[in-house]
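Visitor: only geometry, no sequence info:
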């Protein structure tokens, strides 16, 4: 039996870091939303007990480092599953980009194997399992738009932002999330106004969303990777309504309300950045799961 599952990317409309926790993680508050750029996961039962990762992308690990592998292994161990599975990952989301591609693959694997292995788990139960794999996996299990707190595993559902285009541009570099957090000095950052972002989303106020968006990790990444700053400056110059780095980077996204600006921004960025995408925001959680 085979099953196809969609694994969309996310962007951070707001990302705040409050403190370093005793367990070594950071306490965060993030407003995240999924976008219509997605990996596609094909799950196939195996006669052997092996977990197999198949991908044509050489940057995708095919062993226990892969979060989708960890998701399958966690379900097998927790529910005494005796069967193996082949996980084919058609990678469309850039790797190490700040878009939660690996986390979304893991979340899609949890949802898909829940169906394939007839485990009968709820999304809440799957999200709790996802928190054991990675900080963004819980959000990716649900999809849609949400406030994430704690390490990222405490999820409060939000309505979708106003519909618009999302331009993504990723330079040909990778960024270590752990290293960015290590360099973050919480005494020198400007914290984004998370309550105002939530209120702007509830009121469907696109201009206010653009005004109050922020990412405390951005200053660290911009100082260490001038390519990211260059993309951000160019995207602003071409006329995006909001320009912000997603996650720890290096991907920069721009929100664009009007179709008339879209092509100009897209073409301008393609002049000096190979990985440029124009996609839509994904709306309600139910839409994301279909």
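Guide: Perfect, thanks for sending it. All of these numbers come straight from a predicted model, not from anything done at the bench.

Visitor: Could you use CA atoms for every contact and neighbour count after this?
Guide: Noted.

Visitor: would you list every one of the helices in the stretch 51-200 of the chain?
Guide: Along the stretch 51-200 of the chain, counting by DSSP state H, counting those that start in this stretch, helices occupy 67-78, 101-116, 123-130, 137-142, 177-183, 194-202.

Visitor: Relative to residue 270, how far out is the closest residue to residue 61 other than its chain neighbours?
Guide: Leaving aside its sequence neighbours, residue 61 sits nearest to residue 53 (C-alpha to C-alpha, 6 or more residues apart in numbering; 8.0 Å). Residue 53 sits 32 Å away from residue 270, going by C-alpha to C-alpha, to the nearest Å.

Visitor: Now do the contacts for the residue nearest to residue 163 when sequence neighbours are not counted.
Guide: With C-alpha to C-alpha, 6+ apart as the criterion, residue 163 has its nearest non-adjacent residue at 6.3 Å, and that residue is residue 281. The contact partners of residue 281, by C-alpha atoms under 8 Å, 6 or more residues apart in numbering, come to 33, 34, 35, 36, 163, 164, 165, 166.

Visitor: Kindly recompute the last result at 10 Å.
Guide: 10-11, 33-37, 144-145, 160-166, 255 (C-alpha atoms under 10 Å, 6 or more residues apart in numbering).

Visitor: try residue 113
Guide: Neighbours of residue 113 in contact, by C-alpha under 10 Å, 6+ apart: 3, 5, 43, 44, 45, 71, 72, 75, 76, 85, 107, 119.

Visitor: Return the set of buried residues in the strand or helix carrying residue 13.
Guide: In this assignment (DSSP states H and E), residue 13 forms part of strand 2-20. For strand 2-20, the neighbour count (16 or more other C-alpha atoms under 10 Å) marks 5-17 as buried.

Visitor: export these to CSV and tack on distance to residue 219?
Guide: Conversion of the buried residues of strand 2-20 to CSV gives the following (distance: C-alpha to C-alpha, whole Å):
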residue, distance to residue 219
5, 35
6, 32
7, 29
8, 26
9, 23
10, 20
11, 17
12, 15
13, 16
14, 14
15, 12
16, 12
17, 13
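
Visitor: Alongside the first one, take a look at this:
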């Protein structure tokens, strides 16, 4: 028995950091949506009672440190599953990029094994399990567009933004989210307006969405990696309607309404960065 499960990347339309919690995490409020850049998770049930994993990119762990492995192991132990599974990850989402690549792989593994192992769990139940693996996993279990609060695990699903093109650009470095949080000065943060972003989404107001893009972590990332700010400014100069860093970076994305402008930004970045993706916004939830 085999399933191939699509694992789409996410971007932040807003990301706000509110305060530091007693558990050491930061309280966040962010609007996230999915885009049509996806890994593919190949799940093959094995009679042998073991989990094995392979990845087609060498810089992704192919052992128990992989979040997809952790997802399978959590289901197996929690529900006393006696069968095993081989996980093969066809990796298309850049790593350490602010796009939830590992989290979406874990979420796709949870959805796929729920089906293959006949566990009968709802997406809400899978999301609760996913919160034990990582803060972005619950959102990735559901997909779509949502406000995420708490550590990112408390979700409020909202309308789908209007269709548009997205140019995703991953500079040639990884970013440690922990390091970026360590650089944050909460009293100096530029806070995006979540309420206005949600209103623009509900009204299908593309210009409003572009004007309300905001990420409170940008300045901290820019201070460590100034080339990310240079990239953002370059993309604005090529005519993007809106530009923002996703997550803790370093990926920067541009929103545009027509493909010709997306292609112009893509062409303008050739020779400047290697990893450029022109994709559509998804924004619809998994079933």
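Guide: Alright, I've got the coordinates. Small disclaimer: the values here were computed from a predicted structure and weren't measured.

Visitor: Superposing both, give me the TM-score.
Guide: TM-score for the superposed chains, counting by TM-score structural alignment, normalised by the length of structure 2: 0.98, backed by 287 aligned residues with a C-alpha RMSD of 0.9 Å.

Visitor: picking up where we left off before, between residue 53 and residue 270 of structure 1, who's got more neighbours?
Guide: Using other C-alpha atoms under 10 Å, the more surrounded residue of residue 53 of structure 1 and residue 270 is residue 53, with 19 against 13.

Visitor: The more buried one: what's it in contact with?
Guide: Contacts for residue 53 of structure 1 were tallied using C-alpha under 10 Å, 6+ apart; they are 43, 60-64, 66, 68-69, 85-89.

Visitor: and the residue nearest to residue 163 of structure 1, what pairs with it in structure 2?
Guide: Applying TM-score structural alignment, one finds that residue 281 of structure 1 aligns to residue 281 in structure 2.

Visitor: mind checking how far that match is from residue 254 of structure 2?
Guide: According to C-alpha to C-alpha, residue 281 of structure 2 stands 11 Å off from residue 254 of structure 2.

Visitor: What segments of the stretch 151-287 of structure 2 are strands?
Guide: With DSSP state E, counting those that start in this stretch as the criterion, the stretch 151-287 of structure 2 has strands at 154-157, 165-170, 214-215, 242-245, 252-256, 275-280.

Visitor: Let me know which of these is tucked in deepest.
Guide: Between the strands of the stretch 151-287 of structure 2, strand 242-245 has the highest mean count of neighbours, a mean of 26, where neighbours are mean count of other C-alpha atoms under 10 Å.

Visitor: Mean distance between that one and structure 1 after superposition?
Guide: By mean C-alpha distance after the TM-score superposition for structure 1, the fitted strand 242-245 of structure 2 averages 0.4 Å away from its aligned residues in structure 1.

Visitor: Now do that strand: distance to the chain's middle.
Guide: What separates the centre of strand 242-245 of structure 2 from the centre of its chain is 15 Å, taken as C-alpha atoms, centre = their mean, to the nearest Å.

Visitor: helices and strands around it, which ones?
Guide: Strand 242-245 of structure 2 sits against strand 2-20, strand 165-170, helix 206-212, strand 214-215, helix 218-224, helix 226-237, strand 252-256, with contacts defined as 3 or more C-alpha pairs under 10 Å, 6 or more residues apart in numbering; DSSP states H and E.

Visitor: would you turn the ones you listed into JSON lines with distance to residue 190 of structure 2?
Guide: What follows is those, written out as JSON lines (distance: least, C-alpha to C-alpha, whole Å):
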{"stretch": "strand 2-20", "distance to residue 190 of structure 2": "8"}
{"stretch": "strand 165-170", "distance to residue 190 of structure 2": "23"}
{"stretch": "helix 206-212", "distance to residue 190 of structure 2": "12"}
{"stretch": "strand 214-215", "distance to residue 190 of structure 2": "8"}
{"stretch": "helix 218-224", "distance to residue 190 of structure 2": "9"}
{"stretch": "helix 226-237", "distance to residue 190 of structure 2": "15"}
{"stretch": "strand 252-256", "distance to residue 190 of structure 2": "18"}
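
Visitor: for the ones you listed, which one sits closest to residue 154 of structure 2?
Guide: Smallest distance to residue 154 of structure 2 across those (C-alpha to C-alpha): 14.2 Å, for strand 2-20.

Visitor: what range in structure 1 does the closest one sit on?
Guide: The aligned range for strand 2-20 of structure 2 is 2-20, by TM-score structural alignment.

Visitor: Could you pull up the contacting residues of residue 49 of structure 1?
Guide: So residue 49 of structure 1 contacts 76, 81, 82, 83, 84, 85 (C-alpha under 10 Å, 6+ apart).

Visitor: which ones are touching the first one?
Guide: Going back to what we said before, that points to residue 76 of structure 1. Counting by C-alpha under 10 Å, 6+ apart, the residues that residue 76 of structure 1 touches are 49, 51, 70, 82, 83, 84, 85, 113, 117.
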